[in-house]
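Chemist: No letters, just coordinates:
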């Protein structure tokens, strides 16, 4: 289906709340939407394709088997890893919106349990690897809409860590990967990626994962930032900014829900260490 025809059809379907969508059209429509999921037209990509996937997946219009196939496609090299490593490149839209499809399917799986342990581990490995490798962290792109790769993968990570079959070891891997990514030093997180990344961290803590990994990570990074305070390297300043934003988001989220007092104390100590030169503390 050509782009113009797909856009027109999705507009018609949305207007009628998908009531006139025949079962025989489900898979061809899914394939057509996948073809353009990374299109630079924000109305097509975000307003129509993503919102249509969201409606059809959450309303149970696809079979479990079709959802599994869609998941396999979404985590593949042609989607989640399409153009990985490129900066300021339109390929980010395909990667970023693939993570949103993954998040939707994982959300449905929490109720339906159609994914196996092997499926879960494959998805976890792919998402962790993707988060480690993503370098295009732009948020809102002029004329092309949201890229927001880090925020979108945070949504997928949150659905992942809430899966019943996911092993504790994977939750720890996700936690460590998030901590590392919040130390990113190549570009600033300017569109509240820190807030979105805190959400899966909170979910991991709610699952009862040992807090030591997070506490020790915060301590080590705070000390590293204290030692690098006088550096004039741009990368050090970006690293400092990004991690401080993450710590502040983590603290106030935990404070709002009155959770993990030990971690809150550690975050306050870490911010004091990082900002020590400003406070004239010896």
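Modeler: Looks like it came in fine. Nothing here was measured: the structure is a model prediction, and the numbers come from that model.

Chemist: Please make it C-alpha for all contacts and neighbour counts, starting now.
Modeler: OK.

Chemist: Work out for me the element residue 12 sits within.
Modeler: helix 3-15 (DSSP states H and E).

Chemist: Packing partners of that helix?
Modeler: If contacts are counted by 3 or more CA pairs under 8 Å, 6 or more residues apart in numbering; DSSP states H and E, helix 3-15 sits against no helix or strand.

Chemist: and it, which residues are buried?
Modeler: 6, 7, 9, 10, 11, 13, 14 (16 or more other CA atoms under 10 Å).

Chemist: now do stretch 124-132
Modeler: 124, 126, 127, 128, 130, 131.

Chemist: Could you tell me which of these belong to helices?
Modeler: Among the buried residues of stretch 124-132, the residues falling in helices (DSSP state H) are 124, 126, 127, 128, 130, 131.

Chemist: next up, a second structure to put side by side with the first:
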């Protein structure tokens, strides 16, 4: 396809200039089933478009509004194992770019920013397709991409603390839907999203401690030796706590809660007396 070759030639172009026709194609193919086109070319160009000045101001505005208008983040979200997953998860990644750029340059309207925040904190509550790498199509990785989107929202200086319960609910929903272990470092991305909120002060020490206590207690209360999913959830929780502990600055008081729950896991599992 001629346009694919044209865009591929731009991946390493310096300086980068993206035409309106090229941008239209990129927007039309955010979730293309071809993993190389979607991830290696189009997503790369969206990243460079925002952060290497490849987009004009008008083009940035077009991307922000078109993504909202098309609502691909929600397309077929109630259906399992369809190719629509790629449109959803790569829309989440483009949403991450948009919020990260807006955090530095404040180009969104108030209504757009509010919409992106709302999308970011509710997407993982609705997504049920937890596939990681899909043979023949590349990465779906909904939990990881959704966590990136969540993190971009919660670290934004204009993020509303009223949305913090939805940030927590997103992580809880992912854990409680697990029926198999994560294989592709999803826990690291979930932990990073939470840490972003903690380090910028959008999640308070009290909110963090209270939430960890509730979730830790719930997971242990629902753990049973003969119920493998209940173990997978606890194990994922442990890795989230471990990652959060090491991602937080050394003197951050939020580390105390992480370490307490890590130690409790080892004790209850019999690894430590």
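Modeler: Nice, thanks for sending it over. What you are looking at is a predicted structure, and each value in this text was computed from that prediction instead of being measured.

Chemist: Tell me how the two chains score on TM-score.
Modeler: Once superposed, chain against chain, the TM-score is 0.87 (TM-score structural alignment, normalised by the length of the second structure); 272 aligned residues with a CA RMSD of 2.5 Å.

Chemist: Include distance to residue 146 of the first structure when you put the ones in helices among the buried residues of stretch 124-132 of the first structure into CSV, please.
Modeler: Below are those laid out as CSV (distance: CA to CA, whole Å):
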residue, distance to residue 146 of the first structure
124, 24
126, 22
127, 20
128, 22
130, 18
131, 17
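
Chemist: for those residues, which one is nearest residue 241 of the first structure?
Modeler: Among these, residue 131 lies closest to residue 241 of the first structure (CA to CA), at 19.2 Å.

Chemist: Translate that closest one into the numbering of the second structure.
Modeler: For residue 131 of the first structure, the aligned residue in the second structure is residue 124 (criterion: TM-score structural alignment).

Chemist: ok, and for whichever strand or helix holds residue 73 of the first structure, which residues are buried?
Modeler: Assigned by DSSP H and E, residue 73 of the first structure belongs to helix 64-74. Using 16+ other CA under 10 Å as the test for burial, helix 64-74 of the first structure gives 64, 67, 68, 70, 71, 73, 74.

Chemist: Just give the nearest non-adjacent residue to the fifth one, would you?
Modeler: Think residue 71 of the first structure. Distance criterion CA to CA, 6 or more residues apart in numbering; nearest residue to residue 71 of the first structure, sequence neighbours excluded, is residue 102 at 6.0 Å.

Chemist: before we move on, back to that, what is the helix holding residue 73 of the first structure packed up against?
Modeler: Short answer (3+ CA pairs under 8 Å, 6+ apart): helix 64-74 of the first structure packs on helix 91-112.

Chemist: Quick one: map residue 213 of the first structure onto the second structure.
Modeler: Match for residue 213 of the first structure (TM-score structural alignment): residue 207.

Chemist: just to revisit the earlier point, the helix holding residue 73 of the first structure vs the second structure, average distance?
Modeler: After superposition onto the second structure, helix 64-74 of the first structure sits on average 2.8 Å from its aligned residues (mean CA distance after the TM-score superposition for the first structure).

Chemist: before we move on, back to that, and the match of residue 213 of the first structure, that's in a helix?
Modeler: Yes: applying DSSP: H, G, I helix; E, B strand; the rest coil, one finds residue 207 of the second structure inside a helix.

Chemist: Burial check on the equivalent of residue 29 of the first structure over in the second structure, number of neighbours?
Modeler: Counting by TM-score structural alignment, residue 29 of the first structure lines up with residue 22 in the second structure. Look at residue 22 of the second structure: counted by other CA atoms under 10 Å, it has 16 neighbours.

Chemist: What of the one 4 residues further on?
Modeler: By the measure other CA under 10 Å, the count of residues near residue 26 of the second structure is 23.

Chemist: Just to confirm, what residue in the second structure is aligned with residue 40 of the first structure?
Modeler: Matched across to the second structure, residue 40 of the first structure falls on residue 33, judged by TM-score structural alignment.

Chemist: How about the contacts made by the residue nearest to residue 33 of the first structure when sequence neighbours are not counted?
Modeler: Spatially, and ignoring its direct neighbours in sequence, residue 33 of the first structure is nearest to residue 49 (5.9 Å; CA to CA, 6+ apart). By CA atoms under 8 Å, 6 or more residues apart in numbering, the contact set of residue 49 of the first structure is 10, 33, 37.
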